[in-house]
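Engineer: Coordinates only, no sequence provided:
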């Protein structure tokens, strides 16, 4: 499955979850909005942190959502590389395997964005 397909499937799954527990998903969304809009760090820095956590916890759905957000925020491949290097340093071998997945995801979604622009 491609990362674009994974992104579409993740969105479909989240929409289904929202239908059954809308209050919970709305509250979680509100938390995300508050965290991303407030504080000292900018949105892109916070998304870099989120991507690192997604890799460390081996959450492919999280990886695809945060890669998409970082592409929209103007992140570069080199910036992604720095985040992934730090993640590997902190998380060892398992983080290295998921860092490779995250880079593949970023590359695929970036090329899809550039192709549609």
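Structural biologist: Nice, I can see it. Fair warning: this is a prediction, and the values are worked out from it, not measured in the lab. Numbering: from 1, shown residues only.
Engineer: from here on, contacts and neighbour counts on C-alpha atoms
Structural biologist: OK.
Engineer: For residue 36, the count of nearby residues, please.
Structural biologist: By the criterion of other CA atoms under 10 Å, residue 36 has 17 neighbours.
Engineer: Check whether it really touches residue 46, as I assumed.
Structural biologist: Yes - Residue 36 lies in contact with residue 46 (CA atoms under 8 Å); the separation is 6.7 Å.
Engineer: Just want the most central residue of the chain.
Structural biologist: residue 66 (1.5 Å; CA atoms, centre = their mean).
Engineer: how close does residue 64 sit to residue 48?
Structural biologist: Distance of residue 64 to residue 48, given as CA to CA, to the nearest Å: 13 Å.
Engineer: Comparison target below:
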């Protein structure tokens, strides 16, 4: 099971066991993503960087896929991930492994 599949499984578990939290989370994230100013592509690229900063394998997989689906190139996705490395140093550099894995699934 890849990281994106694990995330889907985690969300299903949360939805089943604490549906009120899941619904509020969806409302919150939807309201944030609907705000204007940034394109969906740019928002996903920011989320790639945030995912690396958070060291969340499942988030990386989801947002690399989301960025690619929104039209970001492999190079743009990698650059977004590298911005997290610039801010977070060596621990974030180690999480580029998951970015490369997600990119390989999508671009190769």
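Structural biologist: Ah, there it is. A quick note: this is a predicted structure, and the numbers were derived from the prediction, not measured.
Engineer: TM-score of the superposition?
Structural biologist: Remark: TM-score between the superposed chains equals 0.89 [TM-score structural alignment, normalised by the length of the second structure]; 108 aligned residues with a CA RMSD of 1.5 Å.
Engineer: coming back round to it: surely the residue nearest to the centre of the first structure touches residue 49?
Structural biologist: No - the criterion here is CA under 8 Å, and residue 66 of the first structure misses it with residue 49 at 9.5 Å.
Engineer: So what's the residue count around whichever residue in the first structure pairs up with residue 58 of the second structure?
Structural biologist: Structural alignment (TM-score structural alignment) places residue 58 of the second structure against residue 61 in the first structure. Look at residue 61 of the first structure: counted by other CA under 10 Å, it has 15 neighbours.
Engineer: any idea how far residue 61 of the first structure lies from residue 41 of the first structure?
Structural biologist: For residue 61 of the first structure, the distance to residue 41 of the first structure - CA to CA - is 24 Å.
Engineer: For the first structure, which segments are assigned as helices?
Structural biologist: Using DSSP state H, the helices of the first structure run over residues 3-20, 22-37, 43-56, 60-72, 77-116.
Engineer: quick one on the thing from earlier: looking at residue 64 and residue 48 of the first structure, which is more packed in?
Structural biologist: Shown here are residue 64 of the first structure and residue 48; by other CA under 10 Å, residue 64 has more neighbours (26 against 21).
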